[in-house]
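**Student:** My questions concern the predicted model and sequence given below.
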Amino acid sequence: MCLIVVGWHAHSDYPLVVAANRDEFYARPTAAAGRWPEAPQIIGGIDLEAGGTWLGIAESGRFAAVTNVREPGMAKGRLSRGALTRDFLLSENCASDAINAIDGSAYSGFNLLLGDGETLHYRSNRDGEPRALPPGIYGLSNHRLDSPWPKLLKARQRFAHALKNLPDESEFFAILADDEIVADHELPNTGVSLEWERLLSAVFVRSESYGTRASTLLWRNTQGEVSLHERSFGPNGRPLQSSLISTAV
């Protein structure tokens, strides 16, 4: 996943709101968001190649999401980053204990968010020590938390406005559908070619072989209700399906 914006206690009625795009090669096998067969209390997609997930939430309010760190040429970690999120969602550990127990050296570069309903924690094996996040709006792409990449700055600003209109979800999906390419002079330099920097500079990535495969809006309200709304896409951004899973307490 290449873009996550999180509102943590930034809305009085929705303590957790997440808008996210998952970017991946279309050839990688994936199960769309739904209840996990072996753990139906968990809602999220499944990476059918390595068995993990990029984003998920449990009925209890446990939340996990991960992005990779863009670092071409680095050796690949021995464990899949998707296991970090999967294992937390399937466990009962608090976010603090879980995130501090991770051996970061076993994985390629990652950014990880873990929430247990009471706290939200961030860890990256490329960005110092793990830490609990105070209330606010945060953004992750393929660098450190709140790195000032143009697409992340724009998405985070628009997210703050969209929060005011909940439960209307349309503005969040408009943010996630933004396919504007950033001007060359504003592009980050992450070690990939200029062609790829341009392609990846958009919030919603379109190409024939790689792009945004899922746009997700996830929230938990003060009544404990959980909702995950996913729209999935094929090559060049072709819409495939939409799924909405929610729980009422």
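**Tutor:** Yep, it's here.

**Student:** hey, let's count contacts and neighbours off CA atoms from now on
**Tutor:** Will do.

**Student:** Could you find the closest non-adjacent residue to P29?
**Tutor:** L48 (5.3 Å; CA to CA, 6 or more residues apart in numbering).

**Student:** ok, second structure coming up, stack it against the first:
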Amino acid sequence: MCLILFAYQVHPVYKLIVAANRDEFYQRPTAPVHYWEDNPEILAGRDLEKMGTWMGVTTVGRFAALTNYRDPKELTDGKRSRGELVAEALKYKGNVKDYMHSLAENNEVYLGYNLLAGDANELFYYSNIGQVLQKIEPGIYGISNHLLNTEWPKVKIGRGEMSQIITEKQGDLAGKLLGLLQNSDSAPDGLLPSTGVSLEWERMLSPLFIKSEHYGTRSSTVLLMSEREIQYEEHVFSKDGVHNQKYTIKL
């Protein structure tokens, strides 16, 4: 996952609203959102290379999602897949706060990441870059490939648009958020971050929705969580077109 926009406890009905894009190399094998055969309480897509995931929920209302922290100088040898962190957060049977606290014990095992985990009543953010653990307060947030609410153009635009969308009283909330995630406008060079990749890559990675020859946005997901149900909608993009799936979980 390379962009997570979320509104926490600011909407009169939906306590957690998430709009997220997963960016990945097109050749990486992936399964769309489904209930996992080996863990039927988990609803999530799945990376078929490492068997982890980037975002998901459970049938009892736990949510978890992750973005990578972009640092091309990090050494990759011997590191474990960050997608397992999301899967383990969803499988964890205890208090999610305890799970998030435990992550500091394995900071060096993974490349840089940002992890969100919790539910409609309690949500936490952790990054192994600087060992940042934060309880999320009501508000509208964004994470790309840096730390929480870093003002990259896509994060700034996304938070502003999400704020406007969720205050509108009429219309299809999920549809509007999915529309927001399709914004493929590149940021001006003067606003691009400097993360250690080439200027060409910074330009290519700057939109909310990424398109290139070998890498880009593979799926867009919207989650709407109230006290009584979760609505989960995923749009998967491939050379064959767009494949949509919708799920509703009663809590």
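**Tutor:** Structure's in. What do you need? Keep in mind the model is a prediction, meaning the values are calculated, not measured.

**Student:** before we move on, the earlier item: could you verify my assumption that the residue nearest to P29 of structure 1 touches W54?
**Tutor:** No - with contact defined as CA atoms under 8 Å, L48 of structure 1 does not count as touching W54 (11.5 Å).

**Student:** neighbour-wise, which of those two wins?
**Tutor:** W54 (23 against 12; other CA atoms under 10 Å).

**Student:** Pretty sure the more buried one sits against L84.
**Tutor:** No - the criterion here is CA under 8 Å, and W54 of structure 1 misses it with L84 at 9.0 Å.

**Student:** Mutual contacts of these two, please.
**Tutor:** V66 (CA atoms under 8 Å, 6 or more residues apart in numbering).

**Student:** Provide the aligned range in structure 2 for the longest helix belonging to structure 1.
**Tutor:** Secondary structure of structure 1 per DSSP state H: the longest helix is helix 150-163. With TM-score structural alignment applied, helix 150-163 of structure 1 matches the range 153-166 in structure 2.

**Student:** Return the set of buried residues in that stretch.
**Tutor:** Buried residues in stretch 153-166 of structure 2, counting neighbours by 16 or more other CA atoms under 10 Å, are found at 153-159, 161-163, 165-166.

**Student:** same thing with stretch 90-104 of structure 1?
**Tutor:** Buried residues in stretch 90-104 of structure 1 (16+ other CA under 10 Å): 94-96, 98-99, 104.

**Student:** now swap in stretch 16-27 of structure 2 and tell me
**Tutor:** Quick answer for stretch 16-27 of structure 2 (16+ other CA under 10 Å): 16-24, 26.

**Student:** and which of those residues is nearest P32 of structure 2?
**Tutor:** Using CA to CA, R22 comes nearest to P32 of structure 2 of the buried residues of stretch 16-27 of structure 2, at 11.5 Å.

**Student:** How about the contacts made by the closest one?
**Tutor:** Listed by CA under 8 Å, 6+ apart, the contact set of R22 of structure 2 reads 1-3, 54, 217-220.

**Student:** make it 6 Å
**Tutor:** 1-2, 217-219 (CA atoms under 6 Å, 6 or more residues apart in numbering).

**Student:** Looks to me like it is in a helix.
**Tutor:** No - read with DSSP: H, G, I helix; E, B strand; the rest coil, R22 of structure 2 is strand and lies in no helix.

**Student:** Which position in structure 1 pairs with it?
**Tutor:** Match for R22 of structure 2 (TM-score structural alignment): R22.

**Student:** Need the nearest residue in space to its match, chain neighbours excluded.
**Tutor:** Using CA to CA, 6+ apart, the closest residue to R22 of structure 1 is M1 (3.6 Å).

**Student:** Can you spell out which helices and strands pack onto the helix or strand harbouring I140 of structure 2?
**Tutor:** I140 of structure 2 is part of strand 139-143, with elements assigned from DSSP states H and E. Judged by 3 or more CA pairs under 6 Å, 6 or more residues apart in numbering; DSSP states H and E, strand 139-143 of structure 2 is in contact with strand 3-8.

**Student:** Buried residues of the strand it packs on, list them for me.
**Tutor:** Neighbour counts using 16+ other CA under 10 Å place 3-8 of strand 3-8 of structure 2 among the buried residues.

**Student:** Report the mean distance between that strand and its aligned residues in structure 1.
**Tutor:** Once the two are superposed, strand 3-8 of structure 2 sits an average of 0.6 Å from its aligned residues in structure 1 (mean CA distance after the TM-score superposition for structure 1).

**Student:** which other helices and strands contact that strand?
**Tutor:** strand 16-25, strand 139-143.

**Student:** go with 10 Å
**Tutor:** strand 16-25, strand 63-68, strand 139-143, helix 153-167, strand 215-225 (3 or more CA pairs under 10 Å, 6 or more residues apart in numbering; DSSP states H and E).

**Student:** closest to L192 of structure 2 out of these?
**Tutor:** So among those, helix 153-167 is nearest, using CA to CA, at 7.3 Å.

**Student:** Where do the helices of the stretch 101-250 of structure 2 begin and end?
**Tutor:** Listed in chain order, the helices of the stretch 101-250 of structure 2 (DSSP state H, counting those that start in this stretch) span 153-167, 173-180, 199-205.

**Student:** Which strands and helices lie in contact with the last one?
**Tutor:** When contacts are defined as 3+ CA pairs under 10 Å, 6+ apart, helix 199-205 of structure 2 sits against strand 215-225.
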